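Colleague: Below: sequence and its predicted model.
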Amino acid sequence: MHGACRERQGLKKAGRRPHPGSCANRAGTIILPDMTDDTLSGTGPKTAGAAAGKPAADAPPEYAEQARKLEKIRKKLAKKQEKELLGTSRGIETMFRNASRANYQLIAFADNKASIMITVNGFILSVLMASIGSTFNHTPWLVLPSFSFMLTSIVSIFYSVLAAYPRVSEKKITIQDVRDMKPEANILFFGTSANMSEEDYLKVTEEMMKDQNFLYRTMAQDNRNLGKMLLRKFKMLSLAYRVFLFGLTITLVLAVSSYIANT
């Protein structure tokens, strides 16, 4: 037998663990190191430590270093995934926040435009009504243009008031209406919460806070309702400005033609 093999057997008889390398006899037969049943079954201390992501106590230094590196990589990947999920959630919330802010700013802008139209046309209407008596006596050719401008101001004020007119429903809202995502049942709108009982409102709010999908759908529905409100306001404002522009043009044409006809 080869000298290395004899040395190996001597170590085994002495109760010492031989080197885990293999040795061969002169005939070329390979003698493998002894392996216990625990090692073969994978339940030994080394395997259990590796499964837990930690190096075993009797593992070589290079194995322990590799295990520590793998554990660091695993923790980095977990933190990266958590940051990606957090970033996605923040992005969605930022999107809804910006959309809602823009809609409310446009609503304030539309109401301001309507207020300006009401003020201007109201002033014009009051001046014309105050001076219409003297107009009949001194400048009768201005009567027709004056009536045209008065009619223009009245119609323009009418559409401006419709643009600024708030629509609030007094219909009672139930929890099922909110769950069914009905357009008139959005708890982010004050009209809905005011038409619900306090118990139903608190219950559906708690459900919404627990269900992220329900929360995002409610926010999306609220933005859509704001968009529909804006569309109605700007349609009325557009009609008010068109009527004012068209009436002003007609009034000027009538004034010029009446002046030419009376000179």
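Modeller: Cool, the structure landed. Residues are numbered from 1 along each chain as shown.
Colleague: Please make it C-alpha for all contacts and neighbour counts, starting now.
Modeller: Will do.
Colleague: Could you list the residues in contact with stretch 101-108?
Modeller: Outside stretch 101-108, the residues that touch it by C-alpha atoms under 8 Å, 6 or more residues apart in numbering are N223, L226, G227, L230, K233.
Colleague: Let's see that with 7 Å instead.
Modeller: With contacts defined as C-alpha atoms under 7 Å, 6 or more residues apart in numbering, stretch 101-108 is touched by L226, G227, L230.
Colleague: Number of residues surrounding S100?
Modeller: 19 (other C-alpha atoms under 10 Å).
Colleague: For it, which non-adjacent residue is closest in space?
Modeller: Once flanking residues are discounted, S100 sits nearest to N223: 6.0 Å by C-alpha to C-alpha, 6 or more residues apart in numbering.
Colleague: Pull out the buried positions in stretch 227-240.
Modeller: G227, M229, L230, K233, F234, M236, L237, S238, L239, A240 (16 or more other C-alpha atoms under 10 Å).
Colleague: Among those residues, pick out the one closest to Y165, please.
Modeller: K233 (8.7 Å; C-alpha to C-alpha).
Colleague: three-state assignment of R101?
Modeller: Assigned with DSSP: H, G, I helix; E, B strand; the rest coil, R101 falls in the helix class.
Colleague: Determine the three-state secondary structure at the residue nearest the centre of the chain.
Modeller: With distances taken as C-alpha atoms, centre = their mean, F96 lies nearest the centre of the chain, 3.2 Å away. Assigned by three-state DSSP, the conformation of F96 is helix.
Colleague: show me what contacts it?
Modeller: Taking C-alpha under 7 Å, 6+ apart as the test, what F96 contacts is M219.
Colleague: Check the spacing between it and A220 real quick.
Modeller: 7 Å (C-alpha to C-alpha, to the nearest Å).
Colleague: For the contacts of stretch 101-108, give me CSV that also has secondary structure.
Modeller: What follows is the contacts of stretch 101-108, written out as CSV (three-state DSSP):
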residue, secondary structure
L226, helix
G227, helix
L230, helix
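Colleague: From those residues, pick the one nearest N121.
Modeller: L230 (22.6 Å).
Colleague: State the helix or strand in which the nearest residue to the closest one once chain neighbours are set aside lies.
Modeller: Distances taken as C-alpha to C-alpha, 6+ apart put I107 closest to L230, at 6.2 Å, once the chain neighbours are dropped. Element membership of I107, judged by DSSP states H and E, is helix 61-138.
Colleague: another one to put next to it:
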Amino acid sequence: MSENTEQRSSGFLPLDISLLVTMVQNNLQLISIADNKASFLLGTNFLMLIALVNYTATHTFHALLFVPVFLLGAIITSSILVLSPVYVKSSDSDISNKLFFGWVAKQEYTKYKGTYFNILKDEKEVYNLLLTDYYQTCHILSKKFLFLKLSYRLSFSFVLLFIFIFLYLASR
């Protein structure tokens, strides 16, 4: 017990890095899932768009014209929701994620290298850097899933509405 206390006061336990690695791996898997769902939804929307264009080209009834326009609006809105860029607006303006490619791209190589060498000298700074990246990635992931949820609901609602309107107009 006192050995752990001594190790804790002087630095991090080996288990700490395992926890952090597990958190990051889980987060990366969730990001991959969100990206796959967005890709699936975009593919579905474009298939509906192709079917809509084909249907409109073969049927030119004025009564049915609003249905393709309505569905097209739903597809475009859903696609925008899926593709909308997500940015992290941190309340702490001085926090910069030095693992983010945007930060790295803005640095000159010598400054970039010097910054990382300084960070690697201090174990606590390495953990701080990793936790900052994880924190900001979690915020982005949360927004991605929110936009996906809205997009799925919107797409499904408009598809159902389209089916009901089509069946109603076809039965007349």
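Modeller: Happy to help now that I have it. Note that this is a predicted model, so its numbers are computed, not measured.
Colleague: Residue in the second structure paired with the residue nearest to S100 of the first structure?
Modeller: Superposed on the second structure with TM-score structural alignment, N223 of the first structure falls opposite Y134.
Colleague: which SSE is that match in?
Modeller: Secondary structure (DSSP H and E) places Y134 of the second structure in helix 123-170.
Colleague: Report the angle between that helix and helix 14-58.
Modeller: Note on geometry: by axes from the mean of the first three to the mean of the last three C-alpha atoms, to 10 degrees, helix 123-170 of the second structure and helix 14-58 are set 20 degrees apart in direction.
Colleague: From the contacts of stretch 101-108 of the first structure, pick the one nearest S148 of the first structure.
Modeller: Closest to S148 of the first structure, out of all of the contacts of stretch 101-108 of the first structure and judged by C-alpha to C-alpha, is L230, at 30.4 Å.
Colleague: how far away is that closest one from T218 of the first structure?
Modeller: Computed with C-alpha to C-alpha, the distance linking L230 of the first structure and T218 of the first structure is 18 Å.
Colleague: what does V82 of the second structure align to in the first structure?
Modeller: So, by TM-score structural alignment, V82 of the second structure is matched to S160.
Colleague: For stretch 30-48 of the second structure, give the aligned segment of the first structure as residue numbers.
Modeller: Under TM-score structural alignment, the match for stretch 30-48 of the second structure is residues 106-124.
Colleague: tell me the average deviation of the matching stretch from the second structure after fitting.
Modeller: Stretch 106-124 of the first structure differs from its equivalent in the second structure by a mean of 1.1 Å after superposition (mean C-alpha distance after the TM-score superposition for the first structure).
Colleague: Return the set of buried residues in that stretch.
Modeller: L106, I107, A110, D111, K113, A114, S115, M117, I118, N121, G122, I124.
Colleague: How about stretch 134-147 of the first structure?
Modeller: W141, L142, V143, P145, S146, F147.
Colleague: swap in stretch 73-82 of the second structure?
Modeller: For stretch 73-82 of the second structure, by 16+ other C-alpha under 10 Å, it's A74, I75, I76, S78, S79, L81, V82.
Colleague: how near is the first one to R172 of the second structure?
Modeller: A74 of the second structure is 25 Å from R172 of the second structure, where distance means C-alpha to C-alpha.
Colleague: residues touching the equivalent of S257 of the first structure over in the second structure, list them.
Modeller: When the second structure is aligned by TM-score structural alignment, the residue opposite S257 of the first structure is Y168. Under the criterion of C-alpha under 7 Å, 6+ apart, Y168 of the second structure has no neighbours.
Colleague: I'd like the distance between Y168 of the second structure and I75 of the second structure.
Modeller: Counting by C-alpha to C-alpha, the gap from Y168 of the second structure to I75 of the second structure is 21 Å.
Colleague: Kindly report the same for S171 of the second structure.
Modeller: 25 Å.
Colleague: what does A63 of the second structure give?
Modeller: 20 Å.
Colleague: mind putting the contacts of stretch 101-108 of the first structure in TSV, distance to K46 of the first structure included?
Modeller: Conversion of the contacts of stretch 101-108 of the first structure to TSV gives the following (distance: C-alpha to C-alpha, whole Å):
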residue	distance to K46 of the first structure
L226	64
G227	64
L230	69
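Colleague: circling back to that earlier point, next secondary structure element downstream of the helix holding I107 of the first structure?
Modeller: helix 143-164.
Colleague: Skip the chain neighbours and tell me the closest residue to V243 of the first structure.
Modeller: S156 (6.0 Å).
Colleague: Quick one: residues contacting the one you found.
Modeller: Here S156 of the first structure is in contact with A240, Y241, V243, F244 (criterion: C-alpha under 7 Å, 6+ apart).
Colleague: hmm, which of those are common to the second structure?
Modeller: Conservation of the contacts of S156 of the first structure in the second structure, assessed by both residues aligned by TM-score structural alignment, their matches' C-alpha atoms under 7 Å: retained contacts are A240, V243, F244.
Colleague: Out of these, which is nearest to K69 of the first structure?
Modeller: Closest to K69 of the first structure, out of all of those and judged by C-alpha to C-alpha, is A240, at 71.3 Å.
Colleague: Quick check: the aligned residue for that closest one in the second structure?
Modeller: So A240 of the first structure corresponds to S151, using TM-score structural alignment.
Colleague: So that match sits against S84, correct?
Modeller: No - using C-alpha atoms under 7 Å, S151 of the second structure is not in contact with S84; the gap is 10.7 Å.
Colleague: ok so, going back, how much space is there between the match of A240 of the first structure and V24 of the second structure?
Modeller: 26 Å.
Colleague: just Y112 of the second structure next, same as before
Modeller: Applying C-alpha to C-alpha to Y112 of the second structure and V24 of the second structure gives a distance of 23 Å.
Colleague: again with G11 of the second structure
Modeller: 21 Å.
Colleague: what's near enough to touch the match of V82 of the second structure?
Modeller: S160 of the first structure neighbours (C-alpha under 7 Å, 6+ apart): A114, M117, I118, M236, L237, A240.
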